[in-house]
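Enquirer: here's a sequence, model it:
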Amino acid sequence: MATAVELLDAEGVDGLKMRRLADRLGAGAMSLYWHVDNKEEVFDLALDAVLEYRGPLQADEPEDWRSDVVHLLQDWRASMLRHPWSASLLSRRALGPNILNRLELLGKILSRAGVADADLNVAIWSLWNYVMGATITRASFGLSDNDQVAAQQRLTRLSEHYPTIERSRLLLDNDWDGTFRKGLDFLLDGLSPGQNSGSG
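Expert: Here you go, the predicted model:
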């Protein structure tokens, strides 16, 4: 799968053709079908390969659950940013064992932290949605410094209509990692033991 990942990194999803992959492997296109059924299976395998988690987590104790969640999700985001095509595929692929392992580990950590079973799915999907949204935004919002300045200047000229985001200098804020971490803190504050009220 390493060759497929390299091709996806270089060419993106649209650039992955079975013949091109076969050429990189030094094999005939038809011989690939001895190993995979079709290109869709290549996508599934490549996506799962880049989402493998080898983190140091030992999800046995609830005391440091926040740092465990933060490490798991920061690693997940970093993995997708290293392979930007992965975020676009994740929402429409079968979930492979590596992403299922991440979700299982996340569920265990949250359960041990005191998140009730009735709230567990909401917590997991809320964190999933946050990671996916933050990653896709970061990968697609690649303005140059000059473009950022120009966009903020335009916003300043329109400040009568957009006073709040102009005042906060939204379009000049490129602390993507810090924003991700702080936003994650906001979410985790709501999941802290004693903060979530359960489903009643």
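Enquirer: every contact and neighbour count from this point should use C-alpha atoms.
Expert: OK.
Enquirer: wait, what's in contact with residue 88?
Expert: residue 136 (Cα atoms under 8 Å, 6 or more residues apart in numbering).
Enquirer: and the longest helix for this protein?
Expert: helix 117-140 (DSSP state H).
Enquirer: pull the number of nearby residues for residue 178.
Expert: Applying other Cα atoms under 10 Å, we find 10 residues neighbouring residue 178.
Enquirer: for the helix or strand hosting it, which positions count as buried?
Expert: Element membership for residue 178, per DSSP states H and E: helix 176-191. Neighbour counts using 16 or more other Cα atoms under 10 Å place 180, 184, 188, 191 of helix 176-191 among the buried residues.
Enquirer: compare with the first, here's sequence two:
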Amino acid sequence: MPADKQPYPSVWARPQRPRREQPPLSRQQIVAAALELLDAEGIDALSMRKLGTRLNAGATSMYTHVANKDELLELVVDEVYGEVEVPAADDPAGWRAAITRCAHSLRAAVLRHPWIVSVLGETGVAYLGPNVMRQNEAILAAFEQGGFTLEAADRALNTVVAYVIGVSTSEAAWLTTLARSGRSEQEWVESLWPAAEQAAQDYPRLRKLYAAQRNQNLSATRDDDFDSGLECILDGLAARFAPAGG
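Expert: Next up is the predicted model:
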């Protein structure tokens, strides 16, 4: 079915074409090569032509599996989600521990593949990918284990994922800037500090915060901030949706 005749332009909405013989390239090979290229060179480096050259394959082999670059990105995004640790069914540690581990794993996946933040809103119906579906089903089950109704679990899922992606997007942008500069995180901040202090002169609260952060380990601070924010999110969800003592 041509891409422009599909009910929705997505690799997940397109029926798979019947194959009379084994294609020279598998979908997994194409996705793995695309992920490697994206991690090495970033989103701007990805093109079907460049990927074909990397795989030493012609366009026919590529388009057997994906109609265009957008479909390829859907597949690669779902591959990244496959790295996320999902909550185990009936985790004896409880729903909060399960969701916390999953949130940390999702953040880590985004930071390993920082290019992903630039395409999350442009990958069609990425939520139909099997790894995203598996993750979401497990998260819903974990919230239900904590006494949430299914509708409340859905709201909680959306809230936690929004928090993790929001924080990770800012972190990924920051770390990408660092990588391009060739400096360490501490070196970059030290070089910016005089300008930051000058900008905060007329803002006493910011000036006080900046002074307190002057010699902190920034990587550890980011981790602590993420933990603290996640705890606030989970506290709020528990207070709103979980039964007493849940």
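Enquirer: please work out the TM-score for the two chains.
Expert: Superposed pair, TM-score by TM-score structural alignment, normalised by the length of the first structure: 0.85. Supporting alignment: 196 aligned residues with a Cα RMSD of 2.4 Å.
Enquirer: picking that back up, farthest pair within the buried residues of helix 176-191 of the first structure?
Expert: Using Cα to Cα, the two most remote members of the buried residues of helix 176-191 of the first structure are 180 and 191, lying 16.7 Å apart.
Enquirer: before we move on, back to that, the next helix or strand after the longest helix of the first structure vs the second structure, mean deviation?
Expert: Counting by DSSP H and E, the element after helix 117-140 of the first structure in chain order, helix or strand, is helix 145-157. Here the mean offset of helix 145-157 of the first structure against the second structure after fitting is 3.1 Å, by mean Cα distance after the TM-score superposition for the first structure.
Enquirer: now for helix 145-157 of the first structure, which elements pack on it?
Expert: helix 163-167 (3 or more Cα pairs under 8 Å, 6 or more residues apart in numbering; DSSP states H and E).
Enquirer: what stretch of the second structure does the helix it packs on fall on?
Expert: Mapping helix 163-167 of the first structure onto the second structure (TM-score structural alignment) gives residues 204-208.
Enquirer: that stretch: which residues count as buried?
Expert: Within stretch 204-208 of the second structure, the residues scored as buried using 16+ other Cα under 10 Å are residue 207.
Enquirer: run a quick neighbour tally on the equivalent of residue 120 of the first structure over in the second structure.
Expert: Using TM-score structural alignment as the criterion, the counterpart of residue 120 of the first structure in the second structure is residue 153. Residue 153 of the second structure has 23 neighbours, counted by other Cα under 10 Å.
Enquirer: mean deviation (superposed) between the strand or helix carrying residue 112 of the first structure and the second structure, please.
Expert: Assigned by DSSP H and E, residue 112 of the first structure belongs to helix 97-113. By mean Cα distance after the TM-score superposition for the first structure, the fitted helix 97-113 of the first structure averages 1.3 Å away from its aligned residues in the second structure.
Enquirer: figure out how far that helix is from the centre of its chain.
Expert: Centre-to-centre, helix 97-113 of the first structure and its host chain are 15 Å apart (Cα atoms, centre = their mean, to the nearest Å).
Enquirer: residue in the second structure matching residue 27 of the first structure?
Expert: That one, residue 27 of the first structure, aligns with residue 57 by TM-score structural alignment.
Enquirer: helix or strand: which one has its match?
Expert: Here residue 57 of the second structure is assigned to no helix or strand, by DSSP H and E.
Enquirer: check residue 79 of the first structure too.
Expert: helix 65-82.
Enquirer: tally of neighbours for residue 71 of the first structure?
Expert: 15.
Enquirer: for it, which residues are in contact?
Expert: When contacts are taken as Cα under 8 Å, 6+ apart, residue 71 of the first structure is in contact with residue 55.
Enquirer: could you do the one 4 residues further on as well?
Expert: For residue 75 of the first structure, the contacting residues are residue 53, by Cα under 8 Å, 6+ apart.
Enquirer: cool, residue 52 of the second structure as well?
Expert: Here residue 52 of the second structure is in contact with 58, 59, 62 (Cα under 8 Å, 6+ apart).
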